[in-house]
Each structure stands twice: as structure tokens, then as C-alpha cells.
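Asker: Sequence plus the predicted model coming up.
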Amino acid sequence: MRDDLTATPLTAAVVRGAMDLEDTGRGVLPHRLPAWARAQCPDPQLAVSESQPSGVRVAFRSRATVVELDVLPTKATYPGFPRRTDGVYDLLVDGAPTAQAVATGGDVQTIDLATGTSTTRPGEATTLRFTDLPEREKDIEIWLPHNERTQLVALRTDAPVEPWRERTVWLHHGSSISQGSNAVRPTGIWPAIGASAGGVDLVNLGFGGSMLLDPFAARVIRDARADLISLKIGINLVNTDLMRLRAFRPAVHGFLDTIRDGHPETPLVVISPLYCGIHETSPGPSIFDLDALRDGVIRYRSAGDPAERAAGKLTLEVIRAELAAVIAQRAGDDPHLHLLDGRDLYGESDSALLPLPDLLHPDEATHRLVGERFAQYAFGPEGPFGRRMPGRGGERTSDTPMSSAR
């Protein structure tokens, strides 16, 4: 650590994309759900995924040529599974990828998937140091790992820091595919690629295994600052085998009703599931392929039976048809509501060229394809988001406090 660097408090003024910043005593932990919402759902999987800072970044304007960020990551390990790679930190200058870093220290959490128990071994913080930045006024962003819980300990620079101006906020809610699944860097997840192309400020509520039409999630979106909203609905409801057809359509209506209570005219895009061969006609749950696991390969398969659709079990084909019916029913009263068929982002023909490595989650190349296609659809001049953009840079002239949530 250099003695001539100045510390800047890690507050909502420089931490973007988070709903809550928890002081843990060891650092600041970004959460992508507020405390009241976390209290309503004690599910361990949601607790892990919402505390992984997908889409969260330390962002500011400065003439700084040196930036240091002290971080305390939590490395998750799963006995019997291949070791996870270290999370990546992406540095962007004026929106351009400039450098990368990893934090090799931190806590180590060992999770037994068979019993659901876990133990944590404490570790030390790591200093990420970025140097030789251009000596001019510029936007600086450090994107935190999308798949690794990260506490922020300290931020230091060799020049004063100013908050960004307010920008158009795109809030997206989805599954592990939206959180980042098999992407290898935080700016390589499809919502980040879409946000970069659209010139907007991303709030990513993509939660692994947890886009389940939870009422608290709808209320979080209702109360959040959001100029543009999208919801990717379906895959988690199938692979958790959580809901039957009788409950699905009313649940979607209720979710949309709650959001519209806070955002009655905000452009809202509902995205139906991407193509996923194992669940197109076969219901869930999704389970690990144990034969592949014995060979050290992570792969999923469907444990459902297509005949169970008669009992109301959901498949991706059923969900797409139901979502189309819901949006058609609401369209007359809600001209700002739109439906995007997920197969237009990743379809059966794409799966032949870019197969899902584990049969469930896309890889880095597929994230780029999906992000670029979404941006072309949504942010084009005639797209549902493009028509509402205040300017192609996405800047707002509002003097409201800098925060991702109201």
C-alpha cells in the first residue's frame, strides 16, 4: 500500500448495482437483496447467490492513475466436485476493458451438497492494484466477481474521487443464467454485455436457482429505482419442480401486478426460457448426472417424465405458451409490456453450434451471443427500451442521490 494514496469510503456513492451494503466488521458486503427480503426467505441457495455480487461494481470518476481495492472473498468448495476457479475482477476505463485481477486469499467455505452443511475457514484480505491508468478525468469501474462472495475492505486512489452522474437504470431479474452461470468474467455475463451495448447502469437480480416468482422479489423490484425492467421467467420453476400449471399463470399475473404498482409505465420485457433440450418437453427436477460426475464432469439431466405434464408439471414448452397467453391478456391495458421469446436469444439451432456444456447453463461464447441479441432487440431505436432512452449515453440529468434502490 502506498502512503500517498487517499482512502474513499465504500458507500452507495461508489458501489453500484447493490441493494444493500452490510457492515460485517471485516468489510462491506454487497447484497443484491435488501435485508427485509433476505429475512423472508432463509433458503441457503438464495443466501449464497444474492451475496455473490453479479453486476456489482466499484465505480467513480477520477484523474487517478493508481487504484487499490482491498477485498475479502469467500472461496466456495464442494467435496466431490471439481475445484472452482478464482473469481475475476474486471477494470474498465471509460467503458473499455483495461485490466483484470484475481484475489487468491480470503475465507474458504466448504459446502457438503449431500447434507446441506458448511464450514468456513477464515482468511486474509487481498489488495488488488491497478496502475498506469490514463492521467485524465475518466470513468473507472471495477466489476466484482459474479460468482464469488466479496467483502470490500478499502478503496484508495492517487487522485480525488467523484460519483458518477445518474444514468438510466436497467433492472433485470432472472436465474443462474442471468447471474452468469459458466461465464469466466463479470463483464462477460449476458446482462453486462447487454447493458454495455445499451449504455445503461445495470442492477442484476439474477439469482442461481432462485427466479421463482417470489412475492418479496416483486416487491423489491416495485420499490427499486428502475427506468427499464426485464424478467426472465421459467427455467428455475422447471428445474426445481416447484410449481404446477394451476399456480403458474396466477403467480405471473400477481408478480406483474406488484411491479406495476410501483412502475405503472416503465418498459417491462418478459423473457421466456432459452432453449434447453433436457427440459423442453420433460419436466423437472434437474439432477446431477452421477455417471458424468464420477468422471469429474458436471452435467445435468431431467428426472421428470414427459407423461407427468398431464398432472400439471411444467416444461419449457408449457411455460412459453402460458407466458404468451398472460402477456396477450394484459397487452390491451399495458402498452409498455413486451414478450421476448427466449429462443430468439438462444434457440435449438444455436444449441447445435454452441451446446450448453453441462446441458443447463451457457458458456462464455453463448453469454455473448445472448447479450448481443438482447441489446439488438431491446435497445435498438424501435426496441422497447430504445424508445425510452434519454440519450445513447444513457445519462440522466436528475440530481437525485446516487443509489440503485429508492
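Answerer: Happy to help now that I have it.

Asker: When you work out contacts or count neighbours from here on, use the C-alpha atoms and nothing else.
Answerer: OK.

Asker: Show me where this structure has its helices.
Answerer: Ranges of helices within the chain are 35-40, 44-50, 176-179, 190-198, 215-223, 235-239, 245-262, 290-294, 316-330, 348-353, 364-378, based on DSSP state H.

Asker: how about those helices in JSON lines, adding distance to Ile140 and mean neighbour count?
Answerer: Formatted as JSON lines, the helices of the chain follow (distance: least, C-alpha to C-alpha, whole Å; neighbours: other C-alpha atoms under 10 Å):
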{"stretch": "helix 35-40", "distance to Ile140": "28", "mean neighbour count": "13"}
{"stretch": "helix 44-50", "distance to Ile140": "24", "mean neighbour count": "18"}
{"stretch": "helix 176-179", "distance to Ile140": "22", "mean neighbour count": "26"}
{"stretch": "helix 190-198", "distance to Ile140": "14", "mean neighbour count": "25"}
{"stretch": "helix 215-223", "distance to Ile140": "27", "mean neighbour count": "19"}
{"stretch": "helix 235-239", "distance to Ile140": "35", "mean neighbour count": "27"}
{"stretch": "helix 245-262", "distance to Ile140": "32", "mean neighbour count": "17"}
{"stretch": "helix 290-294", "distance to Ile140": "41", "mean neighbour count": "13"}
{"stretch": "helix 316-330", "distance to Ile140": "39", "mean neighbour count": "18"}
{"stretch": "helix 348-353", "distance to Ile140": "35", "mean neighbour count": "13"}
{"stretch": "helix 364-378", "distance to Ile140": "22", "mean neighbour count": "21"}
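
Asker: Rebuild those helices as TSV, extending it with distance to Leu29.
Answerer: Formatted as TSV, the helices of the chain follow (distance: least, C-alpha to C-alpha, whole Å):
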stretch	distance to Leu29
helix 35-40	12
helix 44-50	11
helix 176-179	17
helix 190-198	21
helix 215-223	19
helix 235-239	26
helix 245-262	27
helix 290-294	33
helix 316-330	35
helix 348-353	37
helix 364-378	26
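
Asker: Got another one to weigh against that:
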Amino acid sequence: MSPHSRLTTTPLTENLVRGALDLERTAHGLLPHRLPARARAQNTDGQLAMAEAQPSGVRIALRTRATVVELDTLPTKRVYVGAPPRPDGVYDLLVDGHQAGRASVEGGNVLTIDLATGSAVTRPGPVGTVRFDGLPARPKDVEIWLPHNETTELVALRTDAPVEPVPNRGRAVWLHHGSSISHGSDAASPTTTWPALAAALGGVELVNLGYGGSALLDPFTARTLRDTPADLISVKAGINLVNTDVMRLRAFTPAVHGFLDTIRDGHPTIPLLVVSPLLCPIHEDTPGPSAPDRSAMSEGRLSFRAAGDPAETAGGKLTLRTIRRELARIVEQRAAEDPNLHYLDGRELYGEADSAELPLPDALHPDAATHRRIGERFARLAFGAGGPLAGDAPRP
């Protein structure tokens, strides 16, 4: 008898998927997106296309008595030329909000990326299955959080009892936008990225629009934030603007104003928190772009260095110190007419003392322990009593 024979297949539909803004029908099933189709049509950057299709914060959410849950998926796994193999993506199982299992899917497509040349080649692979069994045979909320850093097509869902969507629990929806750190780069699993940890501690429903390498003040991202239902919004901006050396101070200031104006067109009064970059020693006073450290790669390590010239800051090239100063000024200026606009210096989440204790392993991204620290601090500073995103914060 097939191990699947006593299980019932339930169609995967949008009412069973949380955290995605669009579900694209593919030859295999459904591909979750974190940018809507109209925004994707305006994007020409392969990095953003890859990042928004990696389902950070996306989860299958069920109400069921099932003791067995199986999910067939087709992952796309990344390999970087000259770097050590990356671990398989992780699926986290939560039962009534508590960690109850963790697994990975074998097989899948393989995307090989050469950072030196910018080339990328995909090798097709097979569909795999993640299975969780031994669950309590009582009504419960079951969530399967998809790998935050692995493109994942949803193929089939099977259970040994009927399922229905999880009812609305009345939690505030927190919409967050940021860079690869918000995306979850180098976190241990999808529920341990710093935004997922902060959301759990803050008791809010996460929609994570952190895009690796792609928090660049794009107008279509601002419109996405404008049009997505939310009760609370945060925007963490700066590091990718330095990484890519995409603009100078002259363009940065009006771009920030325009980005915030667009968000306020759709969410005129809800709490909006602007977060400046975490400490990143290589770019505090040295502008971008960021470049792969070839000496590290020759040793089988992935690391980065600042390739800009500090002298160019006089001509408007951006450093993290410059960006923090300007973001604080912009928020102070706007807050005179927008009392629900707030600012958080990213160094309160990860600063000098943290860097000495928990240095960034590749000079850009935090490790799993640091994600936990950042998430706990954000929950306290933003969602805690009196925080800008707290339930007791002043409202108009």
C-alpha cells in the first residue's frame, strides 16, 4: 500500500497561504510571490526577481485534526561558484504557534550563480516531499513555514483529516520591507529570521517584504506597500543603496520622501517606522559598491569588502553614517505633520558592542544568533510598551 493511500489531497488555494502577495500558476503548481504581478512586470533586475520569489515569511496555515501532513514542493536551490555548498532550505512546522517539527526537501532545481561573471544557470530537478507525522489528533492550528531563502513551488498538500483555513485571530498585520537581513539571510530557519521572531514576540501577523539585495527605494515597491492591507508598517532602508552604489545623496533624499509619500497615499495614519541600517563596519565610512572578497573565496569562504573610496563621500557617495543622519533628519522633518511616523537607529538593534561579540561572518550578514538578538530587540523597541508599533502607542 502506498504511504499516501490513506491521505486526502486538498487543493492549495490562496486562503491556505499566508504572507504571499500573489500566487502564480505554474506547470507544477503554485509559486508564491512577494511582489504582485504588476510590480514584477516593471522589474528588470534578476536579483530582485529571485529574491521576491523566495518565500520569506510565507506559510501554509491550516485548521485541522490531522496527525499527518505532507507537502510536495519543487524547490530551486542556489549554488555559488567557489563557495561551500549551501544547506537545503528548511521547513518549520508550528502547532498552535509552537515549534513542532523541522525538515527539508531533497531534489529540486539547482541554480548555479557565478558572482565573478554575474552568470546564472538552472539545472532542472524532481519534486520532493516534506512529511510531518505524530501530530496531536485534536483541532489545532498548523503552519508550515516555507524556506525563506529557497524558491518553492507548491505542488500538493495531503492530510489524514479534513483541513480548513485558519480563522482570523484578530492580530494586527505588520508589513515590513527591508534588505537581505530582513529577508533572513543566514538565519537558521524561516521562523528564526529576525522579522519572524519579532512578529512572534510582538503577537502580530507578518507580511515580510524583505528582498535580498533589493531594498532600493523602487517606486513599484512603494506602491506595493501602499496597496497591501496592514495595521503597522516598517521600512528598513540604506544598506542596499550602498551595496549597489545606486545613487548619490542628491537623489537619496527626494527618493526617501517619495517612497514615504507613496506609502502614506494608501496608509495615511497608521504607525510607520523608518529603520536605518544596522552597524556594518566595512561601509560605515567607506562607500560602495560591495564586492566579493576574492581572497576569502580562494579559501572556500564567501565574504565581501567595500570597493568604494572614502574620499568620494565629499561628492555625495553614500555611506551608512551619511544615510542614518539623513534618514533621522527626514523623519524629524516629516513627523511635525505626521505624528505616526517614527525613526529607529539600526545600531540599537546591532551596534558596536554586538559587532565585537557577534561579528558579521561574511562582513555583510548576521548569523543565526544575531538574527535572534535583532528580533528580540526589535520586538522590545517597536512592539513593547510605548513603542511606535505597540498597541498602546498614541493614535490620531
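Answerer: Okay, I see it. Remember, it's a predicted structure, so these values are computed and weren't measured experimentally.

Asker: picking that back up, nearest to Trp170 of structure 1 among the helices of structure 1 would be which one?
Answerer: Relative to Trp170 of structure 1, the nearest member of the helices of structure 1 by C-alpha to C-alpha is helix 190-198, separated by 7.5 Å.

Asker: From the contact counts, what lies against the closest one?
Answerer: Under the contact criterion of 3 or more C-alpha pairs under 8 Å, 6 or more residues apart in numbering; DSSP states H and E, helix 190-198 of structure 1 touches strand 201-206, helix 364-378.

Asker: can you put the ones you listed in CSV and add distance to Leu144 of structure 1?
Answerer: Shown next, in CSV, are those (distance: least, C-alpha to C-alpha, whole Å):
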stretch, distance to Leu144 of structure 1
strand 201-206, 12
helix 364-378, 17
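
Asker: Minimum distance to Gln151 of structure 1: which of these has it?
Answerer: Proximity to Gln151 of structure 1 (C-alpha to C-alpha) singles out strand 201-206 among those, at 17.8 Å.

Asker: Now do the closest one: which range of structure 2 does it align onto?
Answerer: Here strand 201-206 of structure 1 aligns to structure 2 at residues 205-210, judged by TM-score structural alignment.

Asker: Repeat that for stretch 238-257 of structure 1.
Answerer: Under TM-score structural alignment, the match for stretch 238-257 of structure 1 is residues 242-261.

Asker: can you list contacts of the matching stretch?
Answerer: Residues outside stretch 242-261 of structure 2 that contact it (C-alpha atoms under 8 Å, 6 or more residues apart in numbering) are 213, 216-219, 222, 241, 283, 287-290, 316-320, 326, 330.

Asker: Quick one: closest of the helices of structure 1 to Glu137 of structure 1.
Answerer: Closest of the helices of structure 1 to Glu137 of structure 1 is helix 190-198, at 20.0 Å (criterion: C-alpha to C-alpha).

Asker: got the angle for the closest one vs helix 364-378?
Answerer: Relative orientation of helix 190-198 of structure 1 versus helix 364-378 (axes from the mean of the first three to the mean of the last three C-alpha atoms, to 10 degrees): 50 degrees.

Asker: Now do helix 190-198 of structure 1: everything it contacts.
Answerer: Contacts for helix 190-198 of structure 1 (C-alpha under 8 Å, 6+ apart): 55, 95, 170, 172, 178, 180, 186-187, 201-202, 204, 367-372, 374-375, 379, 392-394.

Asker: Try it again at 6 Å.
Answerer: His367, Arg368, Val370, Gly371, Ala375, Phe379 (C-alpha atoms under 6 Å, 6 or more residues apart in numbering).

Asker: same thing with stretch 29-39 of structure 2?
Answerer: With C-alpha under 6 Å, 6+ apart, stretch 29-39 of structure 2 has contacts from Ala20, Leu21, Asp22, Leu23, Glu24, Glu52, Ala53, Glu153, Leu154, Val155, Phe220.

Asker: Skipping adjacent residues, who's closest to the second one in space?
Answerer: The reference is to Leu21 of structure 2. Arg34 (5.2 Å; C-alpha to C-alpha, 6 or more residues apart in numbering).

Asker: burial count for that neighbour?
Answerer: By other C-alpha atoms under 10 Å, 27 other residues sit near Arg34 of structure 2.
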